[in-house]
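Undergrad: all I have is the shape, not the residue letters:
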């Protein structure tokens, strides 16, 4: 049995040195110094396996206050897939998009990060699972996933020193505008209904709906890498996922969808559809990539489902109250 104590003083930090546009070594050192000043015993590692093993061991022994992921959304994704159930996580954003950090209120400032660790509140949040892999923010299939895949490949080849940044997407997007074929995808929905309705308590043997689309997004939280408010009502505490699809293909359709979505007019489009559900399966006859939280994850088919209350994080009190209010409203 896991021992839980209020006086746990061990903090483990996984520092991803490749996250973000610029090195974050100085920020991480300031974070460590601030934690030491508060009396925490801090261990820092740049090795994912080592950091997770240490955190899991300290948690089972009842000594762990928190495991902090110093990196971006990819770092968060790696941690939630490796830690033991119930282990408390926090994040110190040093990545490019930092979608997880922006939604859950994690600060880039060491002093505020320590304040959250000391006075924050633990909450259990939903995660998404795609073909068995957990992630926190969103899945998308098609054009933007192809751009993510191309950027990742360039990083692996050493482009920009292996670092990210929004500027790295310009070239791939320009290339794909004229080359991407926009193949049609089919989305099977289980427990899917109009967003104004509830979610059925029991899964069905057969899908309740099947949708044809050329852009597919599944959200756990209302964040997207380009800042587009595609699913502003998505919540990580409602036990459901938000599926958003656009039916048209091609550059001009994509530009139109981007503009209407930016001004939150996309709900008026006849070729936009929003459903809520617990499980979706996306397939295509042609090879179509999909991405999870800004990282390439493979090619269709993919089955994505909600994992309720799967991840435990320590967040600022105002964020905990907001999330609790959202959960109560559902």
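TA: Right, received. Where do you want to start? Keep in mind the model is a prediction, meaning the values are calculated, not measured. Numbers count the residues shown, from 1 in each chain.

Undergrad: alpha carbons only for contacts and neighbour counts from here, please
TA: Fine.

Undergrad: which residue ranges of the stretch 201-330 of the chain form strands?
TA: Under the criterion DSSP state E, counting those that start in this stretch, the stretch 201-330 of the chain contains strands at 209-213, 215-219, 241-246, 272-277, 279-284, 289-292, 295-299, 302-315.

Undergrad: for those, which one sits closest to residue 183?
TA: Shortest distance between residue 183 and the strands of the stretch 201-330 of the chain, using Cα to Cα, is found for strand 279-284: 7.5 Å.

Undergrad: how far does that closest one sit from its chain's centre?
TA: In terms of Cα atoms, centre = their mean, to the nearest Å, the centre of strand 279-284 is set 19 Å apart from its chain centre.

Undergrad: same check, this time on stretch 125-133
TA: Centre-to-centre, stretch 125-133 and its host chain are 10 Å apart (Cα atoms, centre = their mean).

Undergrad: what's the distance between residue 297 and residue 106?
TA: 25 Å (Cα to Cα, to the nearest Å).

Undergrad: cool, and residue 228?
TA: From residue 228 to residue 106 the distance is 20 Å (Cα to Cα).

Undergrad: just give me the residue right at the centre of this protein.
TA: Here the mean C-alpha position of the chain is nearest to the C-alpha of residue 137 (Cα atoms, centre = their mean), at a distance of 2.7 Å.

Undergrad: take this one as well and set it beside the first:
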């Protein structure tokens, strides 16, 4: 039983032998996986799941050797997580991110991140699937059978599950049982661009923007000429480059008994 947030559960899954049955007990700042699968934090419910829960397998991801269950991102949000990591003292809540967020707004320069994907395909073959370092979209003839794709932008996110902090629907079609990671690239880099992406989230309007590119892949590499942080399931993990891969059916959960 992982009593904590998504980072705690991912750490537990990475330390135990594959096939060990896990139950999230959501007690962290963010509990995205537990909320998605409707796990309860009540002790009686956890006990009922231990006794009667049925096993189910979900995909996991691995970033530079570290397991994750929900997502890995690089860019502005990872800079906020990094700032929190540097100043954190004990338990935190959502208000604890106010200072690190303001610091990132004032200081983050939005450097370009380069992505290379293997066994990859754009989610929609009609979409633009590339961008140069100035944020200018470039047409591509890639089809659904594309094996290798390169793209670049200022916000990179790879999802195993369709979850993000504050329930923001950034990649609503991610699926933890399809053997793929869902990458979304938000091309333009500035606070104003970030606010525009944020305002377009309701109804999935951001997915229709010409500067938002979506892919599915089994392996992803992110790099940058600048010092860009990345975060894994809400925890600061280091600086780029990072190699990301999907691990199909890697983690066993017990379904909530309720």
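TA: Nice, I can see it. Since we're looking at a predicted model, the values are computed, not measured.

Undergrad: enumerate every residue touching the residue nearest to the centre of structure 1.
TA: Neighbour list for residue 137 of structure 1: 99, 100, 127, 128, 219, 220, 221, 222, 223, 224, 292, 293 [criterion: Cα atoms under 8 Å, 6 or more residues apart in numbering].

Undergrad: the third one matches what in structure 2?
TA: What that stands for is residue 127 of structure 1. Residue 127 of structure 1 maps onto residue 60 of structure 2 when the alignment is built from TM-score structural alignment.

Undergrad: how far away is its match from residue 105 of structure 2?
TA: On the measure of Cα to Cα, residue 60 of structure 2 and residue 105 of structure 2 end up 31 Å apart.

Undergrad: on that earlier part again, residue 228 and residue 106 of structure 1 - which one has more neighbours?
TA: The neighbour count for residue 228 of structure 1 versus residue 106, taken as other Cα atoms under 10 Å, is higher for residue 106 (21 against 17).

Undergrad: can you find the partner of that one in structure 2?
TA: Residue mapping for residue 106 of structure 1 onto structure 2 gives residue 39, with TM-score structural alignment as the criterion.

Undergrad: how many other residues sit next to the closest residue in space to that match that isn't next to it in sequence?
TA: Leaving out its chain neighbours, the residue that sits closest to residue 39 of structure 2 by Cα to Cα, 6 or more residues apart in numbering is residue 256, at 5.8 Å. Neighbour count for residue 256 of structure 2, taken as other Cα under 10 Å: 22.

Undergrad: and the residue of structure 2 most remote from its centre, which of the three is it?
TA: Distance to the chain centre peaks in structure 2 at residue 51, reaching 31.4 Å (criterion: Cα atoms, centre = their mean). At residue 51 of structure 2 the chain is in helix, as set by DSSP: H, G, I helix; E, B strand; the rest coil.

Undergrad: what lines up with it in structure 1?
TA: Using TM-score structural alignment, residue 51 of structure 2 sits opposite residue 118 in structure 1.

Undergrad: same thing with residue 185 of structure 2?
TA: In structure 1, residue 185 of structure 2 lands on residue 245 (TM-score structural alignment).

Undergrad: and residue 207 of structure 2, by the same measure?
TA: In structure 1, residue 207 of structure 2 lands on residue 267 (TM-score structural alignment).

Undergrad: which one is that match nearest to, not counting chain neighbours?
TA: Residue 267 of structure 1 sits nearest to residue 273 (Cα to Cα, 6+ apart), 7.5 Å away.

Undergrad: cool, residue 150 of structure 1 as well?
TA: Closest residue to residue 150 of structure 1 apart from its sequence neighbours, by Cα to Cα, 6+ apart: residue 172 at 6.3 Å.

Undergrad: need the contacts of residue 137 of structure 1 in TSV with neighbour count and distance to residue 234 of structure 1, can you?
TA: Putting those into TSV (neighbours: other Cα atoms under 10 Å; distance: Cα to Cα, whole Å) gives the following:
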residue	neighbour count	distance to residue 234 of structure 1
99	24	13
100	21	13
127	28	12
128	29	12
219	29	6
220	28	6
221	25	5
222	20	5
223	24	9
224	21	11
292	26	16
293	26	15
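
Undergrad: looking at those, which is nearest residue 167 of structure 1?
TA: Of these, the one sitting nearest to residue 167 of structure 1 (Cα to Cα) turns out to be residue 224, at 16.3 Å.

Undergrad: what's near enough to touch the closest one?
TA: Counting by Cα under 8 Å, 6+ apart, residue 224 of structure 1 makes contact with 99, 137, 138, 230.

Undergrad: next one: residue 266 of structure 1
TA: Counting by Cα under 8 Å, 6+ apart, residue 266 of structure 1 touches 230, 257, 260, 272.

Undergrad: residue 77 of structure 1 too?
TA: Going by Cα under 8 Å, 6+ apart, residue 77 of structure 1 touches 134, 135, 136, 293.

Undergrad: now the contacts of residue 266 of structure 1: which count as buried?
TA: For the contacts of residue 266 of structure 1, a burial check counting by 16 or more other Cα atoms under 10 Å picks out 230, 257, 260, 272.

Undergrad: map the second one onto structure 2.
TA: In other words, residue 257 of structure 1. By TM-score structural alignment, residue 257 of structure 1 lines up with residue 197.

Undergrad: and for the first one?
TA: Taking TM-score structural alignment, the alignment pairs residue 230 of structure 1 with residue 170 from structure 2.

Undergrad: wait, its match touches residue 201, no?
TA: Yes. With contact defined as Cα atoms under 8 Å, residue 170 of structure 2 counts as touching residue 201 (6.8 Å).
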